[in-house]
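*Asks:* missing the sequence, but the structure's below:
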C-alpha cells in the first residue's frame, strides 16, 4: 500500500515514515503544502496523511484543490488543533477522516487501512482468487486450508497484482507500487519475486495464477476469483 505523508514537522514525519514502513506501507513524504499537492497530483497513492498547519498551502487548501481537480484519493488529516469546528472544516473540504495530535499509532494504522479499502477503486478486506486467499490486515496467505509463508516483498507484490486483477501490470508499475522511491531496484528483480511466488502459491497446488504477458508485464486473471 502506497502512502503520501505531508507533514512539516520533520521529527513527526520521520516517525510516521519509520512506523508505517514497519507496517509494510510504501511511504513518500513532503514537508510543504505546495510540494504535497504536486506529488499527490503527479503520483498515485492509496491514501494521503495530510497535516493541517503546513507552509505554502495549509492542509485544508491542499485537500480542497485535490477534490476540485477530481482527485479522490482517501485523505486522513492530522492536526494539533482540537474542537468540532476544526474537524468540520477538514471534513467539509473533502477529507475522509481526521485525527488530532497526539494520536494512537494503532488507531492511525487501522484508519489508514480502512480508508484504503474504501478508496476510489474496490479494495476488499480479504483478497480471494479461487482458493487463494490473501489477508492484508492479518498478513496471511493461504491456498485452501494450507498456509503459505511469504516474505514482506513477496506479499506486497502479490497484493499489488491481486488488487489489479485482469489488468496487465508492467514491471515499472510494480516497482513504483511496492518499492520505496529512495531505492531504484532493477526491473529483473520483479521477475525474481514473481518466480518465487509461483513456486509458493502455484507449483505445489498445480495452479497458474500469474500470467506473463510477453513484452508488457504480468496479469492475474480474476474471472474465477471472488472478493469480500
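*Replies:* Arrived safely, thanks for sending. Values in this document were obtained by computation on a predicted structure and should not be read as measured data.

*Asks:* can we go C-alpha only for contacts and neighbour counts from here?
*Replies:* Will do.

*Asks:* the residue lying farthest from the centre of the chain and residue 198, how far apart?
*Replies:* In the chain, counting by CA atoms, centre = their mean, residue 206 sits farthest out from the average C-alpha position, at 30.3 Å. Distance, residue 206 to residue 198, using CA to CA, to the nearest Å: 10 Å.

*Asks:* do you know how far residue 38 is from residue 113?
*Replies:* From residue 38 to residue 113 the distance is 24 Å (CA to CA).

*Asks:* neighbour-wise, which of those two wins?
*Replies:* Neighbours were counted for residue 38 and for residue 113 using other CA atoms under 10 Å; residue 113 has more, 20 against 13.

*Asks:* one more to weigh against that first structure:
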C-alpha cells in the first residue's frame, strides 16, 4: 500500500515513513504543501496523510483543491490538539479521518487500514474471495484455511489485487501501489514476484487463483472455470 506524507516537520515525516514501512506500507514524503499537492494530484496513492500547518500552503486549501479536482484518495488529517476548528473544516471539505499529535504509529496504521477499508466498501478487515482470505492487518493469506507462506512483496501484490477484486488490474497499477517513487519501472523484479505468487497460490489450491488476462492484466479468480 502506497502512502503520501505531507508534513513540514522533517523529523516527524521521516519517523512516520520509516515506522510505517515496518508495517508493510510504502511512503513518499513532501515537506512542502505545494509539492505534496502536486504529487497527490498526479499519482494514485492509497492514502494521503496531510498536516494542516504547512509553510507555503494551508492543508485545508490543499484538501479543497484535491476534492474540487476530483481526487478521491482517502485523506487523514494530521493535526495538533488545539486545531479543532481547522480539523472540523477539513472533515467538512472531505477528509476521511484525522489523528492528533502526538500519536502512536500503531494507531495510525489502524486508521489507515480503516479508511482504505471504507473506501473500497468493505466492513470486514479480512478480504475473502472464494477460498482465499487476505488479512491486511496481520499481513497473512490463507487458502481453504491453510496459511500460504508469502514474501513481503508477494503479499503486497496479493493485498492490492484483493482490494481491486473483481476488477482486472495492470502490472503498472500494482507497481504504483507497492513501491515508492524511487522504483525503476523497467525492472523485471515485479514479474518475478507475480510468478512466485501465482505458483504459491496454485500449489495451495490446486488451481490457478491468480490469472493473467492477456493484454489486460491480473485478477483473482473466485472459483475454477
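*Replies:* Great, that's in hand. All figures in this text were calculated on a predicted structure; none of them were measured in a lab.

*Asks:* from residue 225 of the first structure, how far out is the residue farthest from the centre of the first structure?
*Replies:* 16 Å.

*Asks:* and residue 185 of the first structure, by the same measure?
*Replies:* 31 Å.

*Asks:* which stretches in the first structure count as strands?
*Replies:* 2-6, 26-30, 47-51, 75-79, 97-100, 127-129, 132-135, 140-143, 146-147, 210-213, 217-220 (DSSP state E).

*Asks:* can you tell which of the ones you listed is closest to residue 62 of the first structure?
*Replies:* strand 47-51 (8.5 Å; CA to CA).

*Asks:* what is the orientation angle of the closest one with strand 2-6?
*Replies:* Interaxial angle, strand 47-51 of the first structure versus strand 2-6 (axes from the mean of the first three to the mean of the last three CA atoms, to 10 degrees): 10 degrees.

*Asks:* mean distance, strand 47-51 of the first structure to its aligned residues in the second structure?
*Replies:* Taking mean CA distance after the TM-score superposition for the first structure, the mean distance separating strand 47-51 of the first structure from the aligned residues in the second structure is 0.6 Å.

*Asks:* contacting residues for residue 170 of the first structure?
*Replies:* 216, 217, 218 (CA atoms under 8 Å, 6 or more residues apart in numbering).

*Asks:* so what's the residue count around residue 139 of the second structure?
*Replies:* Using other CA under 10 Å, residue 139 of the second structure is surrounded by 14 other residues.

*Asks:* and if you look at residue 20 of the first structure?
*Replies:* The burial count for residue 20 of the first structure: 21, using other CA under 10 Å.

*Asks:* residues in contact with it?
*Replies:* 26, 27, 109 are the contacts of residue 20 of the first structure under CA under 8 Å, 6+ apart.

*Asks:* correct me if wrong: the first one contacts residue 177.
*Replies:* Right, the one you point to is residue 26 of the first structure. Yes: the criterion here is CA atoms under 8 Å, and residue 26 of the first structure meets it with residue 177 at 7.4 Å.

*Asks:* quick check: neighbours shared by the two?
*Replies:* Jointly contacting residue 26 of the first structure and residue 177 under the rule CA under 8 Å, 6+ apart are 1, 2.

*Asks:* wait, doesn't residue 55 of the first structure sit right on residue 36?
*Replies:* No: taking CA under 8 Å as the definition, residue 55 of the first structure is not a contact partner of residue 36, at 10.5 Å.
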